[in-house]
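>>> With the sequence up front, the predicted model follows.
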Amino acid sequence: MEQRYPSIRVGGGPRQRGRVYGEAARDRVRISREAYEEAFGRTAGWTWAQARDAAAAYVAPVEAAFPQYLEEMRGIAEGAGLPFEDVLTLNTRTEVMYAAKARQAASLGRGECTSFALLGERTASGRLLAGQNWDWLAHCTETVVVLEVEQPGAVNFVTVVEAGLLAKASLNAAGLAVATNALVTSADRGAPGLPYHVILRALADCETPADGVDVVLGHVRSSSANYLLASADGLVLDLEAAPGDYRAVSVLEPEGGALVHTNHFLRPPAGQDDVSVWAMSDTHLRRQRALPALADPGRRHDPESIRGVLADHAGYPFGVCSHADPRVADGPAWATITAVVMDPAERRLWLTSGRPCEAPLLEVELGGLLHEPTPLAKHRPAG
């Protein structure tokens, strides 16, 4: 069985990479733009023009920190035949939702990602494995792409992402894997700062977990999110980040050889209310199921056994493997879109074409993309 999500290989400078990406994924980018226009209208009563106006507030923070990512967005827009403002809005969709005071939209959908990392003591290979179920609006089954990025003088990476967005779950040539979860606090109101998906793109460029910590803590963030970083050296850090600067971040480490995160804060930020459970009410239930299964000292997991855990239906339809609620005739349909498993040391990534209960976990053939030397690698001491 082949993956139904297309693979797109891009190279060159930021604008060129974006242009090739946008052109290759043109139909999927346009589906995404139309779907979010409908979502903003349905959940917030906003027109697409209003959403674009709200997105404009994030140009300055991105320009100040990572201007090359704006160039990538401009290239995507050119390739897809859309205005830059449309692609900017897609990449700031999380922040625009909060700017529209549309938390009610989040409360309608229970599924929002279960991420994990297993140290070598919990895996059959003895190597760290990391990944996630990605749960979101059901239209994303028609927009996911596997974006393979060659960057001269920088770090090559692959990311499983909605067409038109910069990055989501990723694995790079330095052996750094990134998984993620949405979080929500009372401070999530769309204040200008670095957007969620721009931070994910910056993490794909990092060569070490410490670089990733610098990205998340070193900038003012606009929205809450959880960033799980796992490296080829077997190191894992999980960063729970609320809006703001370094003072609104908690750092978690694995316990018992495993780390599982869903959509609530394990260490709520001081001075902010964690409203994640209200927004995603199955979050504790999914962690309750996934953590014991993955951390079980009597098991040694491989990618296929992890797929079995990620296919769990306890609490249906809002389980670790999430399905659209059959009781809801109108409104947004939310579901698990795909499962991702990564082996950072071997630079390997597996992906399901749909929910892990229905689709096999297949390895993505990367053709040496992640085996190119990174800028830091040539300086690394032996041993």
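Perfect, I can see it now.
>>> drop to CA atoms for contacts and neighbour counts, all remaining ones
Fine.
>>> In this protein, which residue is most central in space?
For the chain, the residue sitting closest to the mean C-alpha position, by Cα atoms, centre = their mean, is K168 at 3.2 Å.
>>> so which helix or strand takes in the residue nearest to that one when sequence neighbours are not counted?
Sequence neighbours aside, V161 is the residue nearest to K168 in space, at 5.0 Å (criterion: Cα to Cα, 6 or more residues apart in numbering). Per DSSP states H and E, V161 falls inside strand 157-162.
>>> I'd guessed L183 sits against Y227; true?
No: with contact defined as Cα atoms under 8 Å, L183 does not reach Y227; the gap is 10.2 Å.
>>> more crowded one of those two?
Y227 (27 against 24; other Cα atoms under 10 Å).
>>> ok, the more buried one - contacts?
Counting by Cα atoms under 8 Å, 6 or more residues apart in numbering, Y227 touches V178, A179, T180, N181, D238, L239, E240, A241.
>>> Try it again at 6 Å.
T180, D238, L239 (Cα atoms under 6 Å, 6 or more residues apart in numbering).
>>> Quick one: classify the nearest residue to P303 once chain neighbours are set aside as helix, strand or coil.
Spatially, and ignoring its direct neighbours in sequence, P303 is nearest to V341 (6.4 Å; Cα to Cα, 6+ apart). Under DSSP: H, G, I helix; E, B strand; the rest coil, the three-state class of V341 is strand.
>>> Return the residues in contact with V341.
By Cα under 6 Å, 6+ apart, the residues touching V341 are A130, G131, L349, W350.
>>> Any chance of a PyMOL selection covering the buried ones in those?
This is how PyMOL selects the buried members of the contacts of V341, with burial counted by 16 or more other Cα atoms under 10 Å:
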select buried, resi 130+131+349+350
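>>> quick one: which of the contacts of V341 sit in strands?
A130, G131, L349, W350 (DSSP state E).
>>> OK, contacts around the second one?
With Cα under 6 Å, 6+ apart as the criterion, the residues that contact G131 are S115, F116, A179, V340, V341, M342.
>>> For it, which non-adjacent residue is spatially closest?
V341 (4.4 Å).
>>> One more: T262?
Spatially, and ignoring its direct neighbours in sequence, T262 is nearest to T114 (4.7 Å; Cα to Cα, 6+ apart).
>>> tell me the helices in this protein, going along the chain?
For the chain, applying DSSP state H gives helices covering 14-24, 26-44, 48-55, 59-65, 67-80, 84-91, 93-99, 103-107, 196-204, 209-217, 276-279, 283-295, 303-310.
>>> take the one below as the second:
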Amino acid sequence: MTALRFKEVHLKGGAAERGYQQGKALKSEIAQALAYYKALFNLPDSVLQAQLGPFRQVIEQFKPAYMEEMAAIAQGAGLSADDILLLNARSELLNNLSVSECTTVYNQPTGLLAQNWDWSKALEPLISVLHIEQAQGPRITTLTEPGMLAKVGMNSAGLAVSLNILKSATRLQGLPVHLFLRAVLECESLAQVKALLKTVAVGKASHVLVADAQGEFLSIEFAADKHYLLASDHHGIVIHSNHYLADTQLNTQEAFPSTYERYRRAAEILSYDRSDRGVQSVLLDQSEGLASICRPYSPSALANFGEVGTVFSVLMKPAKKTISIRPGCKADTPFYQLQL
């Protein structure tokens, strides 16, 4: 059986060059993603543009090159710079949207970081793998939505990163988490990632796990104006879905659907098999129906969202600099591997 593969795009040069290359290469995909999210927001463009102001200011203060890269993506795709900023800030703008979401496992003894990304079926054919070569800094491979600067991925320095969305009662206006992920992937050590937390930790509601090639990691819960660092269990395992672990009082709002079921099921599987095969079986588990870790696509209750399910699964081994990818939620779809 021929493995299904996501489109791969190679980007190199300065920020403007890389941005234009992505915009041109993914012009159709970016337009489709933008149309999808605008329908999901269901707000006038003027209202959306007004909400982008604080993000623009934060990004300019943090790293103007990100604004330059997003503007160049827009140019290459024939869109406005605000359109691309909207895509990159969509997690914060959609804060508290209730759909089934992601599950992450980190196996510290074997150095495997694994994740399912659950979201809209409409996005699966649009997902791209970006191979980013910068003039300075490590090479980056990231599995992401078109028009974004990064999502899940790894770099040539041996840092891998995963993402789980969380909820916050607070309006989120910090550095968008997808740009934080890009900043993490530009780091060459966990010490550099810790330094980022001193400047851009606020304004997000997410769990980000960063693992290095030596088997060390940072498991970070962002809760608007606070952040927490989590430890592994006594077996060196970290499991995260879409509820807070550091401060359970933050879960007073209705958590994402199936988050507790997925967490418990992952813990159950790993209680008797903590090998890499056990971790992979967590990502592929469909034993709980629509509450499964590998969720079959089914209609969402949200207007304009469409079907929700597992869009991709990813296994990352920083020590070996390999990323194994599995598109979609069908039981018989194999992984394929990329080597950094």
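Cool, the structure landed. Computed from a prediction, not measured in an experiment: that's the story for all the values here.
>>> just to revisit the earlier point, in JSON lines: the contacts of Y227 of structure 1, plus distance to G308 of structure 1 and neighbour count.
Below are these laid out as JSON lines (distance: Cα to Cα, whole Å; neighbours: other Cα atoms under 10 Å):
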{"residue": "T180", "distance to G308 of structure 1": "20", "neighbour count": "29"}
{"residue": "D238", "distance to G308 of structure 1": "23", "neighbour count": "26"}
{"residue": "L239", "distance to G308 of structure 1": "26", "neighbour count": "20"}
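>>> Kindly reformat these as CSV containing distance to R4 of structure 1.
Output for the contacts of Y227 of structure 1, formatted as CSV (distance: Cα to Cα, whole Å):
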residue, distance to R4 of structure 1
T180, 22
D238, 30
L239, 32
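>>> Please identify which of those residues is nearest to H323 of structure 1.
T180 (19.7 Å; Cα to Cα).
>>> how near is the closest one to L229 of structure 1?
According to Cα to Cα, to the nearest Å, T180 of structure 1 stands 9 Å off from L229 of structure 1.
>>> Likewise for L166 of structure 1?
Look at L166 of structure 1 and L229 of structure 1: by Cα to Cα, they are 18 Å apart.
>>> And T338 of structure 1, by the same measure?
In terms of Cα to Cα, T338 of structure 1 sits 19 Å off from L229 of structure 1.
>>> Could you do L266 of structure 1 as well?
For L266 of structure 1, the distance to L229 of structure 1 - Cα to Cα - is 16 Å.
>>> swap in D343 of structure 1?
Applying Cα to Cα, the value for D343 of structure 1 to L229 of structure 1 is 12 Å.
>>> Of those two, which one has the most company?
The neighbour comparison of D343 of structure 1 against L229 (other Cα under 10 Å) goes to L229, with 27 against 24.
>>> Show me what that one aligns to in structure 2.
Correspondence of L229 of structure 1 to structure 2, assessed by TM-score structural alignment: V210.
>>> and if you look at L291 of structure 1?
Residue pairing (TM-score structural alignment): L291 of structure 1 is matched to A267 of structure 2.
>>> swap in L203 of structure 1?
Correspondence of L203 of structure 1 to structure 2, assessed by TM-score structural alignment: V184.
>>> follow-up on the earlier one: closest one to R327 of structure 1 out of the contacts of Y227 of structure 1, please.
Of the contacts of Y227 of structure 1, the one sitting nearest to R327 of structure 1 (Cα to Cα) turns out to be T180, at 28.6 Å.
>>> So that closest one versus A225 of structure 1, what's the distance?
From T180 of structure 1 to A225 of structure 1 the distance is 7 Å (Cα to Cα).
>>> count of neighbours near the closest residue in space to S224 of structure 1 that isn't next to it in sequence?
Leaving aside its sequence neighbours, S224 of structure 1 sits nearest to A242 (Cα to Cα, 6+ apart; 4.1 Å). Counted with other Cα under 10 Å, residues neighbouring A242 of structure 1 total 30.
>>> for the one 10 residues further on, same thing?
When counting by other Cα under 10 Å, one arrives at 16 neighbours for L252 of structure 1.
>>> Likewise for D45 of structure 2?
Neighbours of D45 of structure 2 under the rule other Cα under 10 Å: 13.
>>> And for T248 of structure 2?
Number of residues near T248 of structure 2 (other Cα under 10 Å) recorded here: 9.
>>> now do A35 of structure 1
Using other Cα under 10 Å, A35 of structure 1 has 17 other residues around it.
>>> List the contacts of it.
Neighbouring residues of A35 of structure 1 by Cα under 6 Å, 6+ apart: there are none.
>>> if I look at it, how far off is C140 of structure 1?
Distance of A35 of structure 1 to C140 of structure 1, given as Cα to Cα: 9 Å.
>>> those strands in the stretch 101-250 of structure 2, which residues are they?
Under the criterion DSSP state E, counting those that start in this stretch, strands of the stretch 101-250 of structure 2 are mapped to 103-107, 112-120, 128-133, 140-144, 152-155, 160-165, 204-211, 217-224, 226-230, 237-240.
>>> Need these in CSV (columns: distance to L250 of structure 2).
CSV is the format used below for these (distance: least, Cα to Cα, whole Å):
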stretch, distance to L250 of structure 2
strand 103-107, 19
strand 112-120, 22
strand 128-133, 33
strand 140-144, 28
strand 152-155, 25
strand 160-165, 14
strand 204-211, 11
strand 217-224, 8
strand 226-230, 11
strand 237-240, 15
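>>> Determine which of these approaches A301 of structure 2 most closely.
strand 112-120 (12.0 Å).
>>> excluding its backbone neighbours, what's nearest whatever residue of structure 2 lines up with Q3 of structure 1?
Using TM-score structural alignment as the criterion, the counterpart of Q3 of structure 1 in structure 2 is L4. The shortest distance from L4 of structure 2 to any non-neighbouring residue, by Cα to Cα, 6+ apart, is to P327 (6.6 Å).
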